[in-house]
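*Asks:* Requesting a structural model of the entry that follows:
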Amino acid sequence: MHLCLIIPACDAGPPLCGTVSEALKTGYPVLVVDDGSRVCSSVFLAGLPVTVLRHPVHLGKGRALQSGFQWAADRGYSGVITLDADARDPAGSIRALAAAASSAEPQIFLGAAPVSDDEADLPGRCGRFAAWCLNKKTGASVAQAYPRIRYYPGAVLAGLALESKGPRLETEVLVKAVRSGHRIGSVPLSPPRAERLPKRPVPSARDALTVCLALLRYG
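*Replies:* As a prediction, the model looks like this:
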């Protein structure tokens, strides 16, 4: 499978190096889209075999992802895996998503990370409600409304007219893909190894609101 990894980053700082180093273990090319960071991401990635595409000003996560999608399409990649910049997803998660994508018809796959005990508070409950809404709308099966790692086939992305500049874009992609007849799959992920990665932050109520507003806007 001819795919690449895309990591949007804005003021990610030194932790970005850990994420990229982990991603490089998979053998897939890595593109970091620096979205107008005050200190360019390339400063923290010196010596690593990674491509950095830089926005001169902050344009939003949606624009950063779209720049990455276009970069991959221009180079003939059949699909992309996107992940966050803060060292949450080990190489094993990337490989699990890639394996699922290679054994199925072209469709979007979401990494389904296990829900932690820390997600029992109000933000966690908001996140579970947003995940329920997302699953109902798209047919996905995820416990978190804001999966930190996703696989997108290039053929699916090419057929979507995307609008959002910010984090709503990820939900916009799912809604419009389903509307176009594509399916959304999920891949169970193992929890990060505590000795290698920092604790996974609990998605905030703001993350949940972002998903719900995007579902209302594009659904």
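*Asks:* From here on, just use CA atoms for contacts and neighbour counts.
*Replies:* Noted.
*Asks:* Neighbours of A194, how many?
*Replies:* Look at A194: counted by other C-alpha atoms under 10 Å, it has 9 neighbours.
*Asks:* Equivalent analysis for the one 4 residues further on, please.
*Replies:* Taking other C-alpha under 10 Å as the criterion, the count of residues near P198 is 13.
*Asks:* Here is the second sequence; please produce its structure so I can put it next to the first one:
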Amino acid sequence: MTSTYREPVTRVAVLIPTYNERESLPGVISRVRASVPAADVVVLDDSSPDGTGRLADEIAAGDPQVHVMHRAEKQGLGRAYLAGFEWAMQRDYDAVVEMDADGSHQPEQLPLLLAALADADLVIGSRWIRGGRVRNWPFRRKVLSVGANIYTKVLLGMHVNDATAGYRAYRTIALKTIGLDGVESQGYCFQVDLTVRAVRAGLTVVEVPITFVEREIGVSKMGRDIIREALTNVTFWGLEHRGRQVRHLVHSIRDRKRN
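*Replies:* Predicted structure coming up:
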């Protein structure tokens, strides 16, 4: 996208992946509907054994702006979002929002993200910029998140401070521009993957400060496999990026010598 003009965002789909979020989901949906009444909510349920999908159906039956996508099995955050992106693009939504179902992403801050889309293609709700903060996290978790983002920023040469953040809004045309074919990443790595693609496609990425609140209901789904995947993939992408820089430098030196 080379033009600075961006179409107004009118149709928004808020994507909420779920797996055993029966206790927290109703409150989150209610808060989203109150904060952004014009937006539609799309629950992406991976066959939750606790009945989250059935509960979402009951909510949708009473609210035409709530939709439910039932997925056959638990396939990870990345695949759930990709399915949601496709659903929204097929129905000509202007923008999609990624939001957790556990209340850690406060729906009351959603208008701030959507407002920033006026001048951006991707808006990230950032914990690690001025004004951003985290509540109820242990020190170890903060160190892990800050360290992972510094590592990602330095290795990949990006200006983004919170590339692992999961609270974000995309223009759907931006998703089409970066291309989603071949995206296999999950967890935090999925967020980094799409951020890298957006930056390398020359899209405008903006960070706005949010307050992230640690879940009070349920159990975090971040495990060692998710951390391992993120570390492995980011390192690989970083080495590729630095390798391209070295090759470009070598070619530049050779060209200068020839001239």
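*Asks:* R63 of structure 1 belongs to a helix, doesn't it?
*Replies:* Yes - assessed by DSSP: H, G, I helix; E, B strand; the rest coil, R63 of structure 1 belongs to a helix.
*Asks:* so what's the residue sitting nearest the centre point of structure 2 up against?
*Replies:* Centroid-nearest residue in structure 2, with C-alpha atoms, centre = their mean: G166, separated by 4.1 Å. With contacts defined as C-alpha atoms under 8 Å, 6 or more residues apart in numbering, G166 of structure 2 is in contact with E98, M99, D100, I124, G125, Y188, Q191.
*Asks:* Pick the one among those residues closest to K142 of structure 2.
*Replies:* Set against K142 of structure 2, the nearest of those by C-alpha to C-alpha is Y188 (14.5 Å).
*Asks:* can you give me the strands in structure 2?
*Replies:* Counting by DSSP state E, residue ranges of the strands within structure 2 are 12-18, 40-45, 66-70, 95-98, 122-126, 133-135, 168-171, 205-209, 211-213.
*Asks:* Dump those to a markdown table, plus distance to W237 of structure 2 and mean neighbour count.
*Replies:* Listed next are these as a markdown table, based on distance: least, C-alpha to C-alpha, whole Å; neighbours: other C-alpha atoms under 10 Å:
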| stretch | distance to W237 of structure 2 | mean neighbour count |
| --- | --- | --- |
| strand 12-18 | 26 | 25 |
| strand 40-45 | 29 | 24 |
| strand 66-70 | 32 | 20 |
| strand 95-98 | 23 | 26 |
| strand 122-126 | 20 | 27 |
| strand 133-135 | 28 | 14 |
| strand 168-171 | 22 | 24 |
| strand 205-209 | 19 | 19 |
| strand 211-213 | 27 | 18 |
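*Asks:* related to what we said a few turns ago, after alignment, which residue of structure 1 pairs with the residue nearest to the centre of structure 2?
*Replies:* Residue pairing (TM-score structural alignment): G166 of structure 2 is matched to R148 of structure 1.
*Asks:* which residue in structure 2 lines up with A177 of structure 1?
*Replies:* That one, A177 of structure 1, aligns with A198 by TM-score structural alignment.
*Asks:* Would you mind measuring from its match to R11 of structure 2?
*Replies:* Going from A198 of structure 2 to R11 of structure 2 by C-alpha to C-alpha, to the nearest Å gives 21 Å.
*Asks:* So for the two, which sits in the more crowded spot?
*Replies:* It is A198, of A198 of structure 2 and R11, that has more neighbours when counted by other C-alpha under 10 Å, with 21 against 15.
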